[in-house]
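Q: Attaching a predicted model along with its sequence, questions to come.
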Amino acid sequence: MYRFLLTPRWIALHVVVLLVIPAFVFLGQWQFGRFEERSANSDRVTANLAAPAVPVESLAGQEIDQDDRYRTVTATGAYDPAHGLLVRRRPQEGRPGYFVLTPLTLADGRAVLVNRGWVKAGATADTPPEVPPPPTGQVNITGRLRLSETEESSGLRDRPGLPAGQVLLINSDAIGQRLPYRLLDGYVELTGQRPETDPAPAPVPAPDVGSGGGLNLAYGVQWWLFIGVAIGGWLLLIRREAADRRAAAAGDVAAEETAPTG
């Protein structure tokens, strides 16, 4: 009765099922891995945001460690508006605009890039935005420590030929080549300063920690449920085919028994 399982049509179905099952296993494992990765990242960022503030020199003196992203840092110095920059393609709340990037020179002669906030774009593409000036003299700032941006981390493609004073990526290595002093690694996303200024660029929102990869967990469970659907569907088709063949065989026997004899 089950010899039909060795026909070419059914062998092709067996192959498809045998290929689909490990594929679904792999996709489920990949989603679970992403869940663990994002959950760990969410926990780390949340802890860094809640950690006590430390001087920026203690974390950004050399290359910033990945685990120090979004740590709250402090710095004291004077802004250098002459070397300020605008960072292009930075929409906020659905509106096009720029980040205002200004170096803060420190007592030891080094400087750190400070993202002072967001300003809306001008009326046209050629109209420069209105940028509130930074405070003069010595200031004390507090902010979130960020890694330098790259094309891979930001999803933006850097390109030459931008208007003077504008960049696409906040990269301390690239920007530092144009400055007369040494920059600390990364940059600071401003959350507070003394003295305050009014008007001032709009604050950059805090990072969205999110659900820690909850969607990835749901997708992983979904892929593994598909394994059960594939196996259940395969067995159901086999049972249905076998039942149809038994019914057809029983019909043939009944026809032979009721057929008139010679």
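A: Arrived safely.
Q: alpha carbons only for contacts and neighbour counts from here, please
A: Noted.
Q: Next, count neighbours for Asp173.
A: 15 (other CA atoms under 10 Å).
Q: how near is it to Val221?
A: 43 Å (CA to CA, to the nearest Å).
Q: Same question for Ala206.
A: In terms of CA to CA, Ala206 sits 31 Å off from Val221.
Q: Equivalent analysis for Leu49, please.
A: On the measure of CA to CA, Leu49 and Val221 end up 31 Å apart.
Q: take the one below as the second:
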Amino acid sequence: MRIAFRFKPVPFVATLVLVILGIALGRWQDRRAEEKMAVAAELAGGSTAAPLVLGAQSIEPQHAQFRRVTATGTFVPDWPVYLDNRPHDGRAGFYVLMPFRIDGTAMHVLVARGWLPRDVADRQRIAPYPTPQGTITITGVAKPGAGHVMELGDAPPVQAGAIVQNADAAKVAAASGLQLQPFVLEQTSADGSERVLLRDWPKPDLGVDKHRGYAFQWYALALTALLFFIISGLNIGKSSGTKTDQ
């Protein structure tokens, strides 16, 4: 049996492009998975570390991100903001955001107080919920924001009592004139409102397995292209031989 390989320039170039593309995209997905694993480690570390006590000084987001934080002060009840399209267990509702003034300072932190169901008859109506009066201490987790949802058309302005799709500390600070820490405190502590404002916060889906699956698919594409080029180029034939007379 004789095995020969027929080299064809055009299939070779196409195969080379697919192999390079598959490996490059596979490595990119691997890096994305590593980044998500680093975030998961940051979350785990932040949940076990001592709480960060908020005061008058602004804290850089990267120093507070995913850490447990605590603050003593008072809520600013006349500046709530409601984030729409935040379902919970299949029910439509809002996230309630409210500034919290840190005691003895002009600094505030924007607190995600919890989830509130939407009125099915009138989506503009906000059901009543209690807000603690006076000085209290709250704890929670510092997050870059309260989540982002897709919105169509022009976004309504952020203002006191507004129902909006998205808002963050920077937008609320600009609209209210309040000095705010550059992150959101996702409240986990009880303050007497937890029977109305649910704090069953969703855990972040980091998608590590998704990125690993995508990486496997890209590597498989590169390998398949290479094998196809090799197999399609093989020319297998019978070798000819001569008989000798006895």
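A: Received it, and whenever you're ready, just let me know what you need. In this text, all values refer to a predicted model and were calculated from it rather than measured experimentally.
Q: For the two chains, what TM-score is obtained?
A: Once superposed, chain against chain, the TM-score is 0.81 (TM-score structural alignment, normalised by the length of structure 2); 235 aligned residues with a CA RMSD of 3.0 Å.
Q: related to what we said a few turns ago, quick one: which of Leu49 and Val221 of structure 1 has more around it?
A: Per other CA under 10 Å, whichever of Leu49 of structure 1 and Val221 has more neighbours is Leu49, with 19 against 16.
Q: Trace Pro128 of structure 2 over to structure 1, please.
A: In structure 1, the residue matched to Pro128 of structure 2 (TM-score structural alignment) is Val131.
Q: Count the neighbours of its match for me.
A: Counted with other CA under 10 Å, Val131 of structure 1 comes out at 17.
Q: which SSE is the closest residue to it other than its chain neighbours in?
A: Excluding the flanking residues, the one nearest Val131 of structure 1 by CA to CA, 6 or more residues apart in numbering is Val119, at 6.7 Å. Secondary structure from DSSP states H and E places Val119 of structure 1 in strand 111-120.
Q: which residue numbers in structure 2 go with that strand?
A: The aligned range for strand 111-120 of structure 1 is 108-117, by TM-score structural alignment.
Q: Could you tell me which residues within the matching stretch count as buried?
A: Buried positions in stretch 108-117 of structure 2, judged by neighbour count with 16 or more other CA atoms under 10 Å: His108, Val109, Leu110, Val111, Ala112, Arg113, Gly114, Trp115, Leu116, Pro117.
Q: Check the mean deviation of it from structure 1.
A: Compared with structure 1 after fitting, stretch 108-117 of structure 2 deviates on average by 1.1 Å (mean CA distance after the TM-score superposition for structure 1).
Q: Name the residues that touch that stretch?
A: Contact partners of stretch 108-117 of structure 2, identified using CA atoms under 8 Å, 6 or more residues apart in numbering, comprise 86, 88, 91-102, 127, 146, 169, 178-187, 194, 196-201.
Q: how does it look with 6 Å?
A: With contacts defined as CA atoms under 6 Å, 6 or more residues apart in numbering, stretch 108-117 of structure 2 is touched by 93-102, 179-181, 184-187, 197-199.
Q: do stretch 79-98 of structure 2 as well
A: 110-118, 160-165.
Q: try 7 Å
A: By CA atoms under 7 Å, 6 or more residues apart in numbering, the surrounding residues in contact with stretch 79-98 of structure 2 are 75-77, 99, 110-118, 160-166.
Q: show me where structure 2 has helices.
A: Here structure 2 has its helices, by DSSP state H, at 9-48, 61-64, 169-176, 208-233.
Q: Read off where the longest one ends up in structure 1.
A: Applying TM-score structural alignment, one finds that helix 9-48 of structure 2 aligns to the residue range 11-50 of structure 1.
Q: what does the third one give?
A: Following TM-score structural alignment, the partner segment of helix 169-176 of structure 2 in structure 1 covers residues 172-179.
Q: Same question for the matching stretch: list its buried residues.
A: Those would be Ser172, Gly176, for stretch 172-179 of structure 1 by 16+ other CA under 10 Å.
Q: What of stretch 134-142 of structure 2?
A: Buried residues in stretch 134-142 of structure 2 (16+ other CA under 10 Å): Ile138, Thr139, Gly140, Val141, Ala142.
Q: re earlier: which one of the buried residues of stretch 108-117 of structure 2 is nearest to Arg31 of structure 2?
A: Lowest distance from Arg31 of structure 2 to those (CA to CA) belongs to Ala112, with 31.4 Å.
Q: I'd like to know how far the closest one sits from Val81 of structure 2.
A: Taken as CA to CA, the span from Ala112 of structure 2 to Val81 of structure 2 is 10 Å.
Q: Next: Ile102 of structure 2.
A: In terms of CA to CA, Ile102 of structure 2 sits 19 Å off from Val81 of structure 2.
Q: These two: which is more packed in?
A: Each of Ile102 of structure 2 and Val81 has its neighbours counted (other CA under 10 Å); Val81 has more, 25 against 22.
Q: Tell me the counterpart of that one in structure 1.
A: So Val81 of structure 2 corresponds to Leu85, using TM-score structural alignment.
Q: Would you tell me which strand is longest in structure 1?
A: The single longest strand within structure 1, with elements called by DSSP state E, is strand 183-194.
Q: Can you tell me what sits against that strand?
A: Applying CA under 7 Å, 6+ apart, the set of residues contacting strand 183-194 of structure 1 is 60-64, 110-117, 139-148, 171-172, 176, 203.
Q: Kindly report the same for stretch 6-14 of structure 2.
A: Phe229, Gly233, Leu234, Asn235.
Q: now that we have these, which one has the most neighbours?
A: Phe229 (18 neighbours).
Q: Translate it into the numbering of structure 1.
A: Under TM-score structural alignment, Phe229 of structure 2 pairs with Trp234 in structure 1.
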